[in-house]
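K.L.:
Fold the following, please.
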Amino acid sequence: MADGNRFFPALRLILAALVAGVLAGAVAVYVRESSSGNKAPAQVAAGGGKDDVACAAKTDRAKKIGAAATGQVAALLPADPPQSLKSLTFNGPDGKPTTIADHAGKTVLLNLWATWCAPCRAEMPALDALQKEMGSDAFQVVAVNVDAGDDAKPKKFLEDTGVKSLGYYRDATMALFNDVKTRGLALGLPVTMLIDGQGCLIAHMNGPAEWSGPDAKRLVEAALQPG
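P.N.:
Okay, here's the model as predicted:
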């Protein structure tokens, strides 16, 4: 059964995505790259900083955690090699800029989503449930909305769908998405990254998953294991 689920979310998630897409009037999942971004391609290509070197040494750990991604989260791929995402920037619940570095010491499941993206809308309740059950001083789901415009539409969506456990993180500039895309991690939305307490990318995936299920919980438990 795990093999059958390896690249596709549960049927319930697909149906929910289709319904959400109709309600949202969504006509496309993928977003277009703009000229803005947290880093220019040349900077990313240059890389090689001490943080990236330290993260690259975690290749074996990334493979080990990637092996724990089975069933409904099996599309999550180990970082090859792991890289530092400390500089990723977005606005926190207080509306002020924050970075992955500000979450030091905590494993983060970073998810980029938009209200016009049907699969994003479908998986938000599951991400909320994962945060409610497993959120702690050691683990947090950070779901960053990337809608253009003001906060009205994304906040209304979260309210209407009963999302209460997730903090409200936001980037209306597309800089965050473009940074992740430049790094070769994003094809479109949603995109999800598993980041360790040192800000190192351990695993990533494009597309939705059933984040409230037992497979996701086992993945988080594996990511929280020392070593």
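
K.L.:
switch to C-alpha atoms for all contacts and neighbour counts from now on
P.N.:
OK.

K.L.:
Going along the chain, name the strands of the chain.
P.N.:
Using DSSP state E, the strands of the chain run over 77-78, 89-91, 97-99, 107-113, 139-145, 169-170, 191-195, 201-206.

K.L.:
how about the longest helix anywhere in the chain: buried residues?
P.N.:
Criterion DSSP state H: the longest helix present in the chain is helix 118-134. In terms of neighbour count (16 or more other Cα atoms under 10 Å), helix 118-134 has its buried residues at 118-132, 134.

K.L.:
Nearest to residue 66 among the strands of the chain would be which one?
P.N.:
strand 77-78 (4.7 Å; Cα to Cα).

K.L.:
one more to put side by side:
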Amino acid sequence: MAFLLAAAPLTPSLADGTAAKPGDFSPFDPPLPTPNEDFQNALGDKVTLADFKGQVVVLNFWASWCAPCVAEMPTLDALQADLAEAGLKVVAVSLDRDGIKKAAPFFRRTGVKNLKLYTDRMSDLFQELKGAALPTTYVLDRDGKVVSVYIGATDWSSVKVKAELRKYLDAKPAG
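P.N.:
Below you'll find the model as predicted:
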């Protein structure tokens, strides 16, 4: 499955027109509005990012065939366990075309315990966000605004990453 579209940039564009930098958090200034496209939970029900308003969301796009995605999944699982009480929600969305049939066995096989399963088989949400590479992770603040993007795999349990996320966890919602 190819995610690089001819008309799309290799990486999402920031407000000033520059491309997001792989391997680091790239802020959106001003933040982007909450994306509208829905995706599915493990039962096949529609979910939107508005459903998570009030929490800081780490929106991770992954696929079972993506080696860097596989490598970072345990740290995303640990991040959810570590910062859930602070108001963080890791929403890991599989882009596998077989949806839950592929994603559920992957979670079982890799020992994921703290994340719920979400799928976006047609990549609608990923495309709305102008995603182009896997893994790509967006951070949404408590108001649901997209405040930054991280392209590539990372260790989500690192002190540097947690410090970046705490900025949003410690901020009060605007509404």
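
K.L.:
Superpose the two chains and report the TM-score.
P.N.:
Once the chains are laid over each other, their TM-score by TM-score structural alignment, normalised by the length of structure 2 reads 0.81; 158 aligned residues with a Cα RMSD of 2.2 Å.

K.L.:
I'd like the strands of structure 1 as CSV, with distance to residue 31 of structure 1 appended.
P.N.:
Shown next, in CSV, are the strands of structure 1 (distance: least, Cα to Cα, whole Å):
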stretch, distance to residue 31 of structure 1
strand 77-78, 21
strand 89-91, 18
strand 97-99, 22
strand 107-113, 11
strand 139-145, 13
strand 169-170, 16
strand 191-195, 11
strand 201-206, 13
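
K.L.:
for those, which one sits closest to residue 221 of structure 1?
P.N.:
Within the strands of structure 1, the stretch nearest residue 221 of structure 1 is strand 139-145; the backing value is 9.6 Å (Cα to Cα).

K.L.:
The closest one vs structure 2, mean deviation?
P.N.:
Here strand 139-145 of structure 1, set against structure 2 after superposition, deviates by a mean of 0.6 Å using mean Cα distance after the TM-score superposition for structure 1.

K.L.:
Which part of structure 2 matches that strand?
P.N.:
Aligned by TM-score structural alignment, strand 139-145 of structure 1 corresponds to residues 88-94 of structure 2.

K.L.:
which residues in structure 1 form helices?
P.N.:
11-24, 41-46, 50-56, 59-67, 118-134, 152-160, 175-182, 214-224.

K.L.:
Now render the ones you listed as JSON lines, adding distance to residue 192 of structure 1.
P.N.:
Below are those laid out as JSON lines (distance: least, Cα to Cα, whole Å):
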{"stretch": "helix 11-24", "distance to residue 192 of structure 1": "16"}
{"stretch": "helix 41-46", "distance to residue 192 of structure 1": "19"}
{"stretch": "helix 50-56", "distance to residue 192 of structure 1": "18"}
{"stretch": "helix 59-67", "distance to residue 192 of structure 1": "13"}
{"stretch": "helix 118-134", "distance to residue 192 of structure 1": "10"}
{"stretch": "helix 152-160", "distance to residue 192 of structure 1": "18"}
{"stretch": "helix 175-182", "distance to residue 192 of structure 1": "10"}
{"stretch": "helix 214-224", "distance to residue 192 of structure 1": "12"}
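
K.L.:
which one of those lies closest to residue 96 of structure 1?
P.N.:
helix 175-182 (14.6 Å).

K.L.:
Let me know the angle separating that closest one from strand 107-113.
P.N.:
100 degrees (axes from the mean of the first three to the mean of the last three Cα atoms, to 10 degrees).

K.L.:
mind listing what's buried in helix 175-182 of structure 1?
P.N.:
Across helix 175-182 of structure 1, burial judged by 16+ other Cα under 10 Å covers 175, 176, 177, 178, 179, 180, 181, 182.

K.L.:
Now which residue in structure 2 aligns to the second one?
P.N.:
Yep, that's residue 176 of structure 1 we're talking about. So residue 176 of structure 1 corresponds to residue 125, using TM-score structural alignment.

K.L.:
contacting residues around its match?
P.N.:
When contacts are counted by Cα atoms under 8 Å, 6 or more residues apart in numbering, residue 125 of structure 2 touches 35, 36, 37, 38, 39.
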